[in-house]
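Peer 1: Okay, predicted coordinates and the sequence, questions at the end:
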Amino acid sequence: MEDLISPKYQMKLIKEVSEAIWKEFGGYVQVKYYISKWHETNSEARGYSNYWENFRIVENGGEKIDLLATLHSMDGTTLLKIAIDLGVDTPDFIPSIPTFRNEIKSEYKTAYDTFQKAYKQIETDPSIAIGLANSALESIIKEILKDERIASKTTGGETLYKLSSIILKEFNLTDSENPKEIKTIGNSLLAINQAIEKLRSEKTNFHGKTTEDYLIQDSIFAYFVINSVATVGLFLNSYYKTKYPKQQTEQLEELSDDLPF
């Protein structure tokens, strides 16, 4: 993971993480407590040559932490974990995430909460992150299919693959009368969602595993899947709003909610 995060991007991220930490915890004592929870060391090692720590906690006068110097002593992976823990957007590393979260926050509350949990688990538990991302995408499609103008309805027990088949058919993206290239892209989108579902079912802890089963443990796979979920989710929501624009009564209700009287 370290070699995927450029020094230039680390410099930018350090500034944003520092601001987020001060905003969250306020004072030197709480900031130091927070940073200490990320600090690892073999303090029981005998002799200085055997001493190891994952980063240095730098102090600046008394016991006050020098947060910027401390953050600069961290490797890129630890820095990214802290950014994710604090909810700092990482658009240069996970491009679709900030846009996707803003899009679904108001209209898909369940999906938003689930996706937030997935995002925070990327580094600590990639397997759980993938499973939650799958669930978030399911929630979005289910909400779209509730629209009364959409003929196809669900029973509640459909998997991501089945839900994707329904909505792509409803959007006419896999119809045979479409240009071959459009149909190919539509089928590829379906294949992506099927692969995400299979990962959740067969390569994560969501369906129980034995010691012999393969379990995803590399966070880079979680980044890959969550980026894919964000991209697919953004497209489906955008296409839905274009194909089925909000009715005038709904728009008037939203406007009246914003009025101060």
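Peer 2: Thanks, I have it.

Peer 1: use CA for all of it now, contacts and neighbours both
Peer 2: Fine.

Peer 1: name the element Ala118 belongs to?
Peer 2: Element membership of Ala118 [criterion: DSSP states H and E] is helix 109-120.

Peer 1: and that helix, what does it pack onto?
Peer 2: helix 76-86, helix 97-104, helix 126-145 (3 or more Cα pairs under 8 Å, 6 or more residues apart in numbering; DSSP states H and E).

Peer 1: Now do the contacts for Lys81.
Peer 2: Glu123 (Cα atoms under 8 Å, 6 or more residues apart in numbering).

Peer 1: Could you point out the longest helix of the protein?
Peer 2: The residue-count maximum for a helix in the chain (DSSP state H) belongs to helix 219-243.

Peer 1: That one: how far from the chain's middle?
Peer 2: 10 Å (Cα atoms, centre = their mean, to the nearest Å).

Peer 1: Now tell me what touches it from outside.
Peer 2: With Cα under 8 Å, 6+ apart, helix 219-243 has contacts from 1, 94-97, 100, 103, 119, 122-123, 125-127, 129-130, 133-134, 137, 140-141, 144, 171, 189, 196.

Peer 1: change it to 7 Å
Peer 2: Helix 219-243 is contacted from outside by 94, 96-97, 100, 122-123, 126, 129-130, 133, 137, using Cα atoms under 7 Å, 6 or more residues apart in numbering.

Peer 1: hold the first one in mind and look at this next one:
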Amino acid sequence: MNELISPKYQMKLAADVEKAVWDEFGSYKNVRNYIEKWYEHDEQNYNWENFRVVIRDDKNIDLNATIHSMPGEILLKVAIDLGVDTPDFIPSIPTFKNEIKSEYKTAYDTFTKAYKQIESDPSTAIGLANSALESIIKEILKDKRLKSKIKGNETLYQLSSAILKEFNFSSTEHPKEIKTIGNSLLTANQAIEKLRSEKTNFHGKTNEDFLIEDALYAHFIVNSVATVGLFLNKFYKTKYPKSEPEIEEDDILPF
């Protein structure tokens, strides 16, 4: 993954991570303790180390130099662990988080957990991302202006079918390209659901079952969920805008 992250982007990310570390831990002692949890060293292998923990003359950690000694892959993991947005590497996620933070609290909390586990537990990250998307669609379908009624135990595929029907993506009035987009969204969500059910540890697995353990797949799936979620929420808010509250005459100022 390191080769996927440009030096220019790493410079910006390093600055954001450095600030986040100080904001989170506040003291040299705690900062060093946190950074050393990422540090690996092997004396038997020519004193190999995954990055350098740089110590200043006053015995305190030089956080800036230490962070810049990290490979891009480790730097990205630290950023994700601290909740630092990575818009140039995972472009949809910061926008998605901002969009759902106030209106979809459960989905936001679930998605944030998914995002933070992309590197450490890709399988769980995919499962949580699936759950977050389910939560968003359920919230949208609760709108009384929509005809579909849900019981609460629907799968992501069933929820996706319902919301696409509500959004009328299969209408004969639409060009075939719009119908294709609708079908593609349904297929994508079905694939995400199948990955969660069959290729993650959300359901019981045996030693012979394939389990997603590569973080690159988790990055792809979580970013896909963010993209689909953004589109569905934007479409919903455009087609079904919230009505402005009526102003009572008593609330009108007399001037």
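Peer 2: Perfect, thanks for sending it. This is a predicted model, so every value here is computed, not measured.

Peer 1: Could I get the TM-score for this pair?
Peer 2: The TM-score (TM-score structural alignment, normalised by the length of structure 2) is 0.94; 249 aligned residues with a Cα RMSD of 1.5 Å.

Peer 1: Make CSV out of the helices and strands packed on helix 109-120 of structure 1 and add distance to His207 of structure 1.
Peer 2: Below are these laid out as CSV (distance: least, Cα to Cα, whole Å):
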stretch, distance to His207 of structure 1
helix 76-86, 26
helix 97-104, 26
helix 126-145, 10
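
Peer 1: Nearest to Thr211 of structure 1, out of those?
Peer 2: helix 126-145 (14.8 Å; Cα to Cα).

Peer 1: mean per-residue distance, the following helix or strand past the closest one to structure 2?
Peer 2: Using DSSP H and E, the helix or strand that follows helix 126-145 of structure 1 towards the C-terminus is helix 160-170. Overlaying structure 2 shows helix 160-170 of structure 1 at a mean distance of 0.3 Å from the equivalent residues (mean Cα distance after the TM-score superposition for structure 1).

Peer 1: Flag every buried residue along helix 160-170 of structure 1.
Peer 2: The neighbour-count check on helix 160-170 of structure 1 (16 or more other Cα atoms under 10 Å) flags 160-161, 163-168, 170 as buried.

Peer 1: Ok, stretch 50-62 of structure 1 next?
Peer 2: Of all the residues in stretch 50-62 of structure 1, those buried under the rule 16+ other Cα under 10 Å are 55-58.

Peer 1: The helix holding Ala118 of structure 1 vs helix 76-86, what angle?
Peer 2: 150 degrees (axes from the mean of the first three to the mean of the last three Cα atoms, to 10 degrees).

Peer 1: which part of structure 2 lines up with helix 109-120 of structure 1?
Peer 2: Counting by TM-score structural alignment, helix 109-120 of structure 1 falls onto residues 105-116 of structure 2.

Peer 1: Need the residues that contact that stretch.
Peer 2: 80-81, 83, 97, 100-101, 125-126, 128-129, 132, 135-136.

Peer 1: So which of these is surrounded by the most neighbours?
Peer 2: Tallying neighbours with other Cα atoms under 10 Å puts Ile126 at the head of the contacts of stretch 105-116 of structure 2, with 33 neighbours.

Peer 1: I figured that one hits Ser197, correct?
Peer 2: No: Ile126 of structure 2 is beyond contact range of Ser197, at 10.1 Å (criterion: Cα atoms under 7 Å).

Peer 1: Which neighbours do these two have in common?
Peer 2: Counting by Cα under 7 Å, 6+ apart, nothing touches both Ile126 of structure 2 and Ser197.

Peer 1: thinking again about what came up before, okay, the longest helix of structure 1 sits on what stretch of structure 2?
Peer 2: Taking TM-score structural alignment, helix 219-243 of structure 1 hits residues 215-239 over in structure 2.
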